[in-house]
Each structure stands twice: as C-alpha cells, then as structure tokens.
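**Student:** build me a model:
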Amino acid sequence: MKRIFDVNPWHVLTTDFKPENKRLQESMTSLGNGYMGMRGFFEEDYTGDTLPGIYLGGVWYPDKTRVGWWKNGYPEYFGKVINAVNFIKINFKLNGTKIDLATANFSDFKLDLDMQHGTLTRSFIVDQDGQRVRVTFERFLSVAQKELSVQKVTFENLSDQAVELKVASALDADVKNEDANYDEHFWNVHEVTDDRLIAQTVPNDFGTPQFTSGMQVSYVTSLTHKAAEVTDTATVDRYFGTLEAGASVSFEKRVVVVTSRDYPTDDAIMTALQRLTDTVSAQSFDDLLAAHEAGWADRWQQSDIQIEGDTEAQQGMRFNLFELFSTYYGDDPRLNIGPKGFTGEKYGGATYWDTEAFAVPVYLGITKPEVTRNLLMYRYKQLDGAYHNARQQGLDGALFPMVTFNGIECHNEWEITFEEIHRNGDIAFAIYNYTRYTGDTSYVLHEGSKVLTEISRFWADRVHFSKRNQQYMIHGVTGPDEYENNVDNNFNTNYLAQWTLKYTLEILDQVSDDQAAALNVTAEERAHWQDIVDRMYLPYDKDLDIFVQHDGYLDKDLAPVSAIPADQLPINQHWSWDHILRSPYIKQGDVLQVMYDFIDDFSKTQLKHNFDFYEPMTVHESSLSPAIHAVLAADLHYEDKAVAFYNRTARLDLDNYNNDTVDGLHITSMTGGWIAMVQGFAGMRVHDGQLSYRPFLPKQWTKYSFRQVFRDRIIEVTVDHDGTTLKLIAGEPIDVQVDGTTQTLTQN
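**Tutor:** Okay, here's the model as predicted:
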C-alpha cells in the first residue's frame, strides 16, 4: 500500500504533489471547528480535478425524492448538505500570469495538516520566467471564535529581480454541489458590498426553512488596495504591489460567517457581522492563532492518547480524534455528527445511527458529560419528526430516522429508510449507556423516559405474534449488515426491540408520579410489553451454538471471505447487488454488534462461538466494522486480531483501505481507534457504577497511555511492559478495578 502522506505523530504531511491524489489530499487535510468546516482544497483556482467544499453546521437543502417506482410511505424529500459560499478564495498573479498549480512550473511543494495546533499550511516555489517566488498559505477555523476563518498568504521573492504581484480575494456565491441531484445554483444573493455578502438558499417546495448565510471580510496587508469589484454573485478585492528581490510580503484574510440559525433576520445578521468583525480587527494574526491553539491544547490535554513504539498507530489515533473534534465538540445541541462531517458531500451531511452506536461511547470518555447529553437532547427535540415517520408507516409511537436534519426521515432507499429500524434500539441504548457511564439520571427520568416510551410503543406495534410458534417476531427488516435486505427476524433488531421494552419498563418504575402521568403508559400496555419481552423470538442454532443473524442465513453457501479471489475485493465495487444479497458475506458486525453493546450479558463461550463463526464471513466494507471486532477479539485474547483490526480502523482513511476516501473522511468511524484501544486493549468496562480495566500491551508497542473522563474525574491510564499504572489527574478519590483488583485513586 503506497501512502500519500508521511507517517508522523502530529502531522499529516506530504512533499509530493500528484494530481491523481488531489481529492485524497483534500479529504485528509480537512479542517473544522464544529460550526463550519472545509475540505483541504486550494485557495486559488485549480483547473485540474478537485472537489471544493465548505459546509456550515445545520445548513442543508431538501430535494425531491427520486425513485423509479413510488411507494406509499416514501419520504417526500431527500435532505442534502449544501456547498457554502466560497469565502477562502484567493487568486494571485506574478508578473501578470495567473498561477494555477495544474499548469504552473513549481517545486518544493509541501502540505501540512498540524493536528496539534489545528492549522493547514501549504507552500511551493513558483518558477515564472526565470524568477522564483515562494508562496505559503496558512489557514485555520478558529475554535476560540466559532464564526471566524483566518488565512495568511506570504509571498517571498527568491530571485534577484523585482516581481509584480497582484492578489484577487473573493467571497464567491457561484458554487455548486457535485452531487447529481443539484444541477443549479442554490444560493440567491440578497446583498453584496465591498466587504460583505448575504445569500439565502433558493426556495423549496417542502416547507422546510430557507437558510441565510452572511459573511464579512477584512484584510491586513501592506499591498495597495486597487478596487473592490461587486457582481451579482461575488465581491472581489484586488491588491497589488512590487516584490523586490529578497523581499517578502504577507496578505491576511479574516472572514466572519454567520447564519440565520442564530440570527433570523438580515438586520440581525448584518449587526452580528459588524460586531464580530470589529472584535476580530482589533487582534493580530498571532493573537487569533494563539487563542485558537490554546483551544486545541485544552482538548488534547483531556483526550490525547500516546503510543510508543508504533508511529503509524499514533498518527492514526490522533488523526481520528482531530477530525472527530473538528466535526463536533458538543457546543450546539441542534447539531449532530454526519458520517462525512465537513469533509465531503456523500451521505448528505445528515445524522445517522452511527452517533448513538459509535460516537456516544467515545464522547463519554473524552469530554464533559454535557457534550453527550446534547446528543441525546438532539433526538428528544426531534420527537415530532419521529412521530411523523411512524405514522407514515401506519405505526404507533416514534420511529427515529435513519437519515435526517430535522427529525423527518429524508433517505430514499427503502431497504435502509424503513427496514433498518434497529436504529430505534440504538438510540434507546445510547440513553442507557449515558446513564450507566455518568451516573446522571436527570435525562433518563425526564426527557429520556419520553423517548424510551415512544420507541417502545413503536416496537410493540411493529412486532407480530406468530400463533404457530407462540412467539413475537419482526419481519421485513435490514440489520446493521446492509448486505442482507428485507430479512425476517434479524437477531440484532429483535434483541434490541426486546431489550428496549425491558429497559423502558425498568425506567417507568423509577420516574416521578408526575412524569408517569405525562407518559400515560397504561397497565394493559405494560402487560403487553412484558409479554413481548418474555416471548420474543431470537434465532439460535443449537448445533453451532450461535445466534443466527436472521432466518435463512444458515441456508446460504457459507464459504468464508478467504475464499473470495483477491481481485474481487471489495465486493461492493466488483459484484452486482444481486450477487451480494445472495452471498453469505457480512458488511459489518450484526450479531457481533449486539454482543459488543451488551458484552457483559454474554458468556465467554457464547462470545467465542459467535465470533469464530461470523468474523470469517465479514468483509468489513463498512468503516464501522473493524472497531467492534477489535474489542471482541481483545476480550477473547485474540490479541493479534485485535491489533490488526485496530490498525484498520485507526488508519482507515489515512491508508484509504476501502478506496473511498476521495469524497470525504469517515467521521463517525473515526471513533473506532479510541473504542479499539480503550475498550479493547485496555479492557475498559463500567460495572455497577465502577470503572474497571483488563489491559494488554500489543507486541509492537512499548507503551500506551490515555486520559479518560469519568464521573467528574480525569484518570490517566498507562500500560507498558511493567504493567498498568493509574493516576487521578482531577476529581475526588475513586475506586477502580484493574485485572479484578480494586485500587483507590487519589490525587498525588
């Protein structure tokens, strides 16, 4: 495997520019601050293959659902993230020639994503008519001031003759999405002045809000300002100057970006733009950068994982955490975590079940509890949409969406949208997971009890009773393994339905009388839910001693993945969908996903039998798959397998494992490195409110350490050849188990 970036513990760095890798480089050098983000595309125009993309949190557009054969219950629209106004554009000319790296003669290229400080730097030397000029671009999206984008371009004349320099910097609304659903512009410019642009998304036919985006630009430079040109879609500031031999000059661009999500009128937007611009203008580039770097330092102080003896593993872990934090850090409960974050258009930028199943466990361990609570509140505030989704299918209760921006389902593939209903159970599990980990019952006994009740009402209506078997069943579903569609009695789905009903009944016994009255769960409902719990069908094969993924799975031709010719992998890029559906191959853990979620509820024998059967059948063509297998392998002491799965999840995008990183990073699967190490290698669990570890040290490593947030404490765990050391960094004394022995941790 040829890597396009150097292996470095804190940097994603390359000195090799190859046009065929341009999109990969853009994906891997994406920046974000939770409020907005962008791919690592060039500031200047590039006429080669590129995917420019800037995205604003919560700003999206509905497009008519397009299917060949309409079915009752389909969503009316398919929600998509939209490309924002390009506010980072900076073009330049040297001696009258516009520089375009697709055609220019240049050398000494360097591209550096500094994960420690949250900056992206690019430099190169242009050789133009015998004159050499080094150009260095620096940019960051401030984590200290979420609405702020900062850029700095430095031009250094390396030749012995003067160079005429011209710079054209723009706010440009002439942008499109590459996605085929969009063949028109979707920003209408309301106002454009010398330093400001306000645009609104084009009207839609579905009653969803239009979004307004406003941005104001300011510059710091010794170059001469020639003019500001205003068109219908852009404002362009032009600067010029003479760069003497050996001299250098810098050009700073600061852009403040606000939206109608926070400022609902044009007047409010303009007032906010001016206020924020005035604040930013009073600070130097170094001041703005120092505040931004301090914010990243605080994040790393709490969450950094250090690995000694394996630089590839170290880089992968930090890359995962960096891009995860760039996407979401819990500051806005209206936002969630899209599978591509701010790094591309695929998956529409919407919210999936990935958040509850994969992101929640990580955020619980690396941030304050409020961050995860905001993720839970996001679902609670979208209950009305979940009611709508259930009614669309003629069902009671709440069906949370597979894909959404506002709670309404907006995905148009039936086998995903209305068959992959296990996400309802995953959302219930996230409530349990938060409560178990933090000890905070304030959510589950109030908002959470409402969510659980409405999900349970959905499950109670969605199951059916088999008179022949005298058991409850669920037909016509797709589990986490999306290579099996429209199956009956998917083990994952049935188990989560049963567990959710059971957990809801437990919570109903704990809520206040007022909350119980508001929930209005009748005695008849409770009795019915308990009957479903008692008589839910869970497919099981006695001879193999395994839970069966779904009815009929064992009737397939059960050849392992190792039997597939190497030139046919990944199968999703070589086989027809019909071929995949008929095969026994599993996209990601399904039965094993449940066993990961409820790992303490299964015996080691059950875990071993199921892992040994299903893992050889799994192609891991979902980015979410390797982390789950890493934890289960570690629990079974399959340490080499655990490490292999860790490497795959931690470096999934850095090494482009699935050949699909060109259109954006796999943000929600970037939780996988932390999950594989902390829950896998370190064996972290929570039993009855007590934290416990059963660590092992991978053979290739000499040491690893991580910090974990747990119930108002920060605990540092270090594992090396001498054993495991725990240190309480902050908080009150706490008892923690290591390999079954209780230790009392105190500060100092």
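
**Student:** drop to CA atoms for contacts and neighbour counts, all remaining ones
**Tutor:** Will do.

**Student:** just the strands from the stretch 301-450 of the chain, written as ranges.
**Tutor:** 305-308 (DSSP state E, counting those that start in this stretch).

**Student:** please give the structure of this sequence too, so both can be compared:
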Amino acid sequence: MADWTWEYEGYDPRTERLREALCTLGNGYFATRGAAPETVAGPAHYPGTYAAGLYNRLGTSLAGRRLEHEEMVNLPNWLVLGFRPHPADGPDGEWFTPDHDIGGLLRYRQALDLRRGTLTRRLRYRDRHGRHTGVEQSRLVHMADPHLAALRTTFTAEDWTGTIEVDSAIDGMVGNTGVARYRDLASRHLTRMGTGSAEPDIVWLRCRSSVSDVRIVLAARTRSVPEGAPEDVRTRLGDFRAGHRLTLPIAPGRPVTVEKTVALHTSRDRAIGSPLEAAVERAREAPDFAGLLDTHAGAWDRLWRRSELEVPGQAGRVLRLHLFHLLQTLSPGHTTELDVGVPARGLHGEAYRGHVFWDELFVLPYLNLHFPDLSRALMSYRHRRLPAACRAARAAGRPGAMYPWQSGSDGREETPQVHLNPRSGRWLPDNSRLQHHVGSAVAYNVWRYGQATGDTEFTHSRGAEMLFQIARFWAGTAEYDGAYERYRIKGVVGPDEYHEGYPDASGPGLDDNAYTNVTAAWVLARALDLARTLPAARRRELFERIALGPEELERWDEVSRRLRVPFHRGVVSQFDGYGELAELDWDGYRQRYGDIRRLDRILESEGDTVNRYQASKQADVLMLGYLFSPGELAEMFARLGYALDDDLWRRTVDYYLARTSHGSTLSGVVHAWVLARIRPGRAWTHVKEALAGDVADLQGGTTAEGIHLGAMAGTLDLVQRGLAGLETREGSLWLNPAPLPELSEFGFSIRHRGVGVRVRMKPGQLWIGVPPTEESPVRVVLAEDTVLVAPGEERLLPLPHA
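**Tutor:** As a prediction, this is how the structure comes out:
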C-alpha cells in the first residue's frame, strides 16, 4: 500500500462489515459506511448513513420491563445502485451482487484514498454464461459542501454487446439493525415516508424521525456520461423507495458511466426554507463528479496541511488513517456549526447507539493544538446541556452538575438500564451510569483548552460556569469520615468498568476510586485557581448568577486537600478494598479461552463475576499518568498529603500491568503513554496494540459496528504530547521528550495560541521552527532552558538525556 492509500484485495464476506466501517466517508455533517452499492443489510453487509447529532427515542418491552433508548438514526440508503447486463445475442444476466457471483469474481479491489477522501472499487467478473464485465466505482462525501455526496460508476463490456440496466435509488426501508446485541430492541426510527420527482433525472425521498420529529430529505440526480440519450429511462416511485431505472447501450471499447449525486438536508439546517426545496435545489445545481471531486480534494488538502504529521513506516500509515477518520467525524469546517458532541464510535456504525461518552478526553487535547475552534464547539455541546446536568444532580440530592455517562440529544442520562452479554445470552443490569468521572473529563478539557489557546473569552464564561458547577458536584458528593479524617467519595464506578460493586454487596458502586478522587481534587483546585484569576466584574456577575459564595470556595479548598486515596502493598489502590479481592488465574484463563480481553463476559457466562477479582479492563489508576505529567501528578498527591515518588509510581504501574486484560481500545493508548516514561522497553508492544485496535479489529467484531474514535485520537496525541512530552501552560510550550527506540524520528505541526509551530524529533535532538508567515514568537521550555523562537527562525536543541 502507498502511504496515502488503504487497500483491500479480494472479496471476503466475513470481513466485509469491518471494511465498511474502515472505509466510511464523511464530512462532519454526515457519513456513509463503505458498503457496496448493490448490497442490502444482512450478515455480510450493512449500508448505513448517519447525520451528526440526529437522534430518536424508541420504547421496547423486554423481560417484563418497559425500556427507552435513544440512538443515532440510520438514514435512508442513498448508495443503492444495482446493475445487470442484457446482451444482444444471449440470455439476460442477473442483478449483480458479490455474494451471489463470488465464484465468478475474477478481481475485487477496494482503495481508500486518504489524501483526497475517496473510496474506489474495481471489480471484474464472469457471469454464468461466460461473459466478462468490468466495473470501476468511486464515491465521495463532499468535504466542502456538507450536504452533498456522489457516486460514479463505469461499466465495461469486455466480450459482449447489448445494454446494461442500472437501478439507482434511495431506499427508505432501513432500520437500526447493525448491532446484533440490540436485536431485541425497537429499531424503526423513520416514519411518514414520501417520494417524488422534481425533474427527469431527480427523485427525492422525505421522512421524519418518529419522536424527535426531524424532517429528513434526500434528493438524487442520476445521469449517464457522456451525455446522450439512453435507450430507456424510467422514474420509479414507491412508498419507501424512489429511483431511476436506466437502460444504456454498451459494447467492447464503448464503456458507459453513470453518475449519481445526492443531497441531504434536514429541518435542523440553517438558512433554508424547507429541507425538500433545499435538497432538490442542491442536487440540481451540483457540478458533475469531476467538478465535485476537484473542490472536495481541495478541501481535504487544506485539512491535511493544517494537521501535518510525519511518522515513518507502518505506524505512520495507521496514524494517517486514524487522523482521516477523526477529521471525517469532527470536521473543522462543518462540525463547528452543529450542536454535537464526540460520538464514541464516530459516524461509522451503531455501536453504543451513537452516544457521547468521555471520549472527548482523548480527542480534544489533539484538536486544541490543531483546530481550537472545533474544540470550543464541542465543549459548547456540553455547556448547552449544563442545565440538564444540574437537574440530574438535584434529582440525586447533590449540588452542581452531574453529567451523564452517556449523552445524546438533550443531555439526559442515556445509559441503558440493562445490557446483553452475547456470550451467555443474558440481560444484565448496567451500572456504568455511576461513572461520574465524566464530569471531571469535561472540566479537564475546559482547563486544557484555555491553557493551549489562551481563549479567555470562553474560559472566563461558559468554561468557568461548567468548571464551577462540576466542582460544586464533587464538593457536595464528598463525605467526611472521622475514622480517616478525610473526605470520601462513595458509590461510584471508575474507568475500569469491570468493577461495578463489591462481591456479594446488595447494591452497585465502589468507594474511593483513586482515579475519581484524584481527578475530583484536581477539578476543585483548578476551579479555585480560575475563581481567583477571573476579572473582578466577570467573577461578580458569574458568582451572582450561579449563587456561588465564599463559604463554598472554602469547602472546595478543604476537600481538594483531604480527599482519600487508598493504598495497599505499597501501591495506589484502584479503589478501597481492591487489594482484598482474589487473584485471578490469568494463565489458566488464557489457556482456556485464548483472547480474554472481555474477561467480564467470560466470567459471567461461567456464573462468576469479575467483581471478585483483581482484574481490570483498563487500569484506571494508570489513567492518572495519562492525564498528568509526572511533576503534576506528584504535586497533586502532595496537595492531598501523600508522597508519590518515582518508585511508588513504578510499582503501581507494574502491579496493574500484570492484572489488566485490555478489554478497552483505550487501554493500549494509556499503557503506551505511561510506559514510555518508566518502562520504555515495554511501551512499543502497547503502541502496536493501540495502532492495531481497529485496523485489525482486536476486540473481535466491534470495529465493524463503528470505529473507536477516542483510541484513534489517542494514538495521534500519543505522538505529539506523549512521546514529545508537549505541554501548554503559562503561555509557553513545554517539551519533555520520551522517544522510543522504535519511534525516535517523527514530526508534526501545531498551533499554539494562534501561532504555527513545527516540531521534529530525531535521536538526541529536537528541531523546532516558526514559519516566517507568523507574526509572534513562541516561548519554548526544554528541561531547564527557555528559548524564544521568532517567526522565520529554526532552533536545533539537544535532548537532556542524550
């Protein structure tokens, strides 16, 4: 494969859904999976199109309970394009599908062009009568115009003459059926379907989401190229399907091309009269495929220039693919105009129902240094749902804001009450809504964004309001325990997720989760810092509006210094009592099951529970080393009255490394990040795991349901902040490199407070430069040295440990 191309050779129905997810094309407004246009939803294929932030709520009666779930809606399938040959001197061919004609497939190749954002498929097949036909198909989801997509198909008759019949349509008979675990839940979100035609070559389909009542319209223009009257064109309109049936003359040496251009509009769009009029007009006025490709490729070129990344070898290729999918899900040009968050599985499938979790914790640190306006827009999604978070806290008897673990359209808690273990077939209580640390993730992003950008307008207004209300929640949640003379946070679940409660306990929740408590203390300390530095007028206005008084600030200070962190056997405990749990027979389970990443499902299927064991899905204690530099972490523990030296941290890392199954794609990112500092010889294994998570589908079928956006962004950030040791604080760039032997040369460009900066790592040295087009210098801190790099200047700095 070339550096900018991701290719698949041959056809394998067993991996087709994985390819569809990894070959998804999008533009931040909507995305379409890389399904073959002639296929329908089934075991091997799943066409899916999703608009960012478009959710709908349905109810299901299950096991005697009435359950509600909200999910991202699978929209009508615009890809549909079937074909069959009609030779002049022989029997007609059948409608082609790769599954029916797999024996006659002589060539099948898919190529994802990352540079231009296109997916091309080339196939050659022999039908049952021995005739050979070639097909070349290219598609795009337009990065410049967020409402357009296009599909161009060229047919070549190698050894026959006649006509080829082409069926181009929009299919409204779709549902959310892409995840087998949800098969018992209601899945039909679209209603009030209608179809029509606007011109001889344009048809449209309109519908609504059944509860959220969003009007959705797709208009499709289908033309043959070169222009010339086909033998026959028929408009075909049904209740749930609108399309054209073209019959085109074809012969050896005279290929025929069909171009399909699609426009998508919804009633949420701005500056339109109606979605139907807007979609039809856009389809009518759109250029041909070549014209669309030109402006689309130009938009991608601008994105690549702003997110320059140079990493050699296979690692660089995978990182570029990860960046590609990040920019398709969260496009700087389009997502900034929408009310959307960071969907954990991108716009690439229906896993997690399209919900927003805490993945922005892994996404925004990268975006802050490349597309800060996009970071700001994504945090505004959280701010608009701050009232809902405050209502949730009040309902729980707590002050401040309690953000939901899973968020969707309006900010209420969307975490399901039950989940299915596909290994045992049992529905089990889902207690992950107790992961209140999601609020700390929101606060963390507010603070880091301000440090990276200097955007005081946001930080001192919406950002401060969120930070203060989250601090309020933690201060009100912490309970003083005289036996420890410390504050405690009880009844929560940490990022590990395997442990939802104590063995044989009557209810869920854990006490003094180290990650939760330390990050809560950090939030309280940063809220105090911000309260002190706010301009007087703004502080007075905000304090009055949210009724924040000096007595609350005093409690914040006290709690931030006296939250309890448990320890056992000379290491930080994941939660109170973790060290008393049983040890797992890791070797035995690996011998019996091989892949034990989802150890929780394995144990439950045996009638056991992971709550009984010292076994983690992802070691949440180590997450502290991901979020904070060694110096910051030591300072935070010191503020809490604990000593955290290098030896204690190394023991802690080693302890959990031996007890983690890596059941989350985020685990490889976190472990690689932490080990690069203290066990560099072991870090590369986890770097490879993080890079391979989706492209090799290490979780065993999950990527086919949608990519893991947080893990993809985390690998990008691993290079720029993890290995380069880049921090943004006090108006400067701080660098503390930790290059690995396997990845000691790399480069990237960032924007620091509006100034472009280029960074290059080489063995023993660091190169940093500011382009001459910039207007301001950048202050760089490396070890004990501070240098000022002026516009047009380049500096080569020796690494301290070299």
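
**Student:** TM-score of the superposition?
**Tutor:** Here the TM-score for the pair of chains, by TM-score structural alignment, normalised by the length of structure 1, is 0.92; 723 aligned residues with a C-alpha RMSD of 2.3 Å.

**Student:** list the contacts of residue 767 of structure 2.
**Tutor:** 759-761, 794-797 (C-alpha atoms under 8 Å, 6 or more residues apart in numbering).

**Student:** which of those still touch in structure 1?
**Tutor:** Mapping these onto structure 1 (both residues aligned by TM-score structural alignment, their matches' C-alpha atoms under 8 Å) leaves 759-761 still in contact.

**Student:** just put the residues you listed in TSV and tack on neighbour count and secondary structure.
**Tutor:** Formatted as TSV, those follow (neighbours: other C-alpha atoms under 10 Å; DSSP: H, G, I helix; E, B strand; the rest coil):
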residue	neighbour count	secondary structure
759	19	strand
760	18	strand
761	22	strand
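
**Student:** mind putting those residues into CSV with distance to residue 474 of structure 2?
**Tutor:** Shown next, in CSV, are those (distance: C-alpha to C-alpha, whole Å):
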residue, distance to residue 474 of structure 2
759, 38
760, 41
761, 40
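
**Student:** list the residues that contact whatever residue of structure 1 lines up with residue 462 of structure 2.
**Tutor:** Using TM-score structural alignment, the partner of residue 462 of structure 2 in structure 1 is residue 447. Residues near residue 447 of structure 1 by C-alpha under 8 Å, 6+ apart: 377, 380.

**Student:** try it again with 10 Å
**Tutor:** 376-377, 379-381, 515 (C-alpha atoms under 10 Å, 6 or more residues apart in numbering).

**Student:** surely residue 136 of structure 1 touches residue 155?
**Tutor:** Yes - between residue 136 of structure 1 and residue 155 there is a contact under C-alpha atoms under 10 Å: 6.7 Å.

**Student:** from residue 624 of structure 1, how far out is residue 410 of structure 1?
**Tutor:** Taking C-alpha to C-alpha, to the nearest Å as the measure, residue 410 of structure 1 falls 22 Å from residue 624 of structure 1.

**Student:** what do residue 136 and residue 155 of structure 1 both touch?
**Tutor:** Common neighbours of residue 136 of structure 1 and residue 155 are listed as 123, 125, 250 (criterion: C-alpha under 10 Å, 6+ apart).

**Student:** which of those residues sits closest to residue 232 of structure 1?
**Tutor:** residue 250 (29.2 Å; C-alpha to C-alpha).

**Student:** separation between that closest one and residue 403 of structure 1?
**Tutor:** For residue 250 of structure 1, the distance to residue 403 of structure 1 - C-alpha to C-alpha - is 44 Å.

**Student:** who's more crowded, those two?
**Tutor:** residue 403 (25 against 16; other C-alpha atoms under 10 Å).

**Student:** trace that one over to structure 2, please.
**Tutor:** In structure 2, residue 403 of structure 1 lands on residue 406 (TM-score structural alignment).

**Student:** ok, its match to residue 439 of structure 2 distance?
**Tutor:** Residue 406 of structure 2 is 11 Å from residue 439 of structure 2, by C-alpha to C-alpha.

**Student:** okay, and the common contacts of these two?
**Tutor:** Counting by C-alpha under 10 Å, 6+ apart, the residues touching both residue 406 of structure 2 and residue 439 are residue 358.

**Student:** so how far does the helix ranked longest in structure 2 sit from its counterpart in structure 1?
**Tutor:** Ranked by residue count, the top helix of structure 2 under DSSP state H comes out as helix 514-533. Superposed on structure 1, helix 514-533 of structure 2 shows a mean distance to its aligned partners of 1.9 Å (mean C-alpha distance after the TM-score superposition for structure 1).
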